[in-house]
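# Pasting a predicted model and its sequence here:
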Amino acid sequence: MVTNLLGLLLLVGLCGLDGVLPMVPSDAAVLTAGVLGHEDPARVPLIVAATALGVFTGDHLAYGIGRGLLGSWLVGRSARVGRAVGAVHARLERRAGPLIVASRFVPGGRVTVNLACGTARLPLRRFSPASAVAALAWAVYITGLGYAGGAAFAGNPLLGIAAGFGLSLTFGGVLELIRRRARPRTGRTSSGETIFAVGPGA
């Protein structure tokens, strides 16, 4: 029981840190938990809940950084970050909810959009519900990939984890391809900067 609790707390921590440090391997941790969850399906809802809580917390960490002085410093320090955040600002008034949810599934999108929501001082009454939807959707998605990998390779958890990674990369690649194809119409600002242009991952 202690090990299980510690594992769930670890998921919360990793997914929270991933909200401000994209290099944190939260995807790997959740995929692994999903694969192992195949051996005890009763734990899967707990894995989803811990993951969603961590993502929700991480989103608000980035939002808080963006809303404070550190956010202004980060945006001003890099022209590239400033252009990306500025592009998000232009879309927040009408499409904040869908943008926040979609950004969770686009490489580099989560940190950029949440930071922009903070710098634009988007009200929490608009930010938090969208963040909750995005957190739960991603938690179900990534845990489900791990669980499917565990089911397909019940005798070899490592293969299950690899299969989950493969599916995740494929889905991410498809989204990136769609984003790149749509870029000339909707993905560019006047300066040519795409809105999801910061960071190596979500």
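Cool, the structure landed.
# only C-alpha atoms for contact and neighbour calcs from this point on.
Noted.
# Tell me the buried residues in the helix ranked longest in the chain?
For the chain, the helix with the greatest residue count under DSSP state H is helix 124-152. Neighbour-count burial for helix 124-152 flags 127-128, 130-152 (criterion: 16 or more other Cα atoms under 10 Å).
# alright, now check it against this:
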Amino acid sequence: MDEIALTAGALYVIVLLRAGGTFAVGWLAGAGARRSRFAGRVSSAKFQRAERAIQRWGAPVVAVSFLTVGFQTAANFLAGSMRMPLPRYLPALFVGGAAWALIYTTAGLGVLEILERLFAVRTALGVAAVAVFLLAVCGVVVYRRRGAALSSGDTEAGES
């Protein structure tokens, strides 16, 4: 039980620092944009309506973003750049971060426990499982890179 609490606590601190840092970078980027050549776009009525909506309703989006893969960073950055007030952002960060830490703790430790048992009982099967996992990851990476190369080649061909 101590192992789970320690892991969850460490992951919680990590996610608070990472997401809070992303929010801060977004806040600074938004402040910079307001002083740059984009200031006219940032001060448009449409942008200001979007900013007010994020400030008012963005907290649930930020909290739920911790349950997604890939959207979390964007949600925290946008919350910062759109200047979501801290009294709305921080509860979303704390709740969403806790959910993220618990999910990753239970799933991560569960996978490690399964691998530990597999290696103890059947080492060859454990090695094979890790090898299949690594091959699958490599396959996904190659597939995505080829897809990206093909789509960038299509846009270059379309522009010619």
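Looks like it arrived, so ask away. Bear in mind the structure is a predicted one, so any value in this text is a computation, not a measurement.
# what TM-score comes out when they're superposed?
Once superposed, the chains reach a TM-score of 0.57 (TM-score structural alignment, normalised by the length of the second structure), with 113 aligned residues with a Cα RMSD of 3.3 Å.
# compared with the second structure, how much does the longest helix of the first structure deviate?
In this overlay with the second structure, the average offset of helix 124-152 of the first structure from its partner residues is 1.3 Å by mean Cα distance after the TM-score superposition for the first structure.
# That helix: what's the following helix or strand?
Moving toward the C-terminus from helix 124-152 of the first structure, the next helix or strand (DSSP states H and E) is helix 157-182.
# can you tell me what part of the second structure stretch 97-115 of the first structure aligns to?
Equivalent residues of stretch 97-115 of the first structure are located at 59-77 in the second structure, counting by TM-score structural alignment.
# okay, how far is it across the matching stretch, tip to tip?
Between the opening and closing residues of stretch 59-77 of the second structure there is a gap of 13 Å (Cα to Cα, to the nearest Å).
# which residues sit against that stretch?
By Cα atoms under 8 Å, 6 or more residues apart in numbering, the surrounding residues in contact with stretch 59-77 of the second structure are 19-20, 22-27, 79, 88-89, 91-93, 95-97, 99-100.
# go with 7 Å
Under the contact criterion Cα atoms under 7 Å, 6 or more residues apart in numbering, stretch 59-77 of the second structure has outside partners 19, 22-23, 25-26, 88-89, 92-93, 95-97, 100.
# and what of stretch 156-163 of the first structure?
In this structure, residues lying in contact with stretch 156-163 of the first structure by Cα under 7 Å, 6+ apart are 31-32, 35, 146, 149-150, 152-153.
# Can you tell me which of these is nearest A79 of the first structure?
Proximity to A79 of the first structure was ranked across these by Cα to Cα; first place goes to L31, at 34.7 Å.
# does the closest one really touch Y141, like I thought?
No - with the criterion set as Cα atoms under 7 Å, L31 of the first structure and Y141 do not qualify as a contacting pair; they are 9.7 Å apart.
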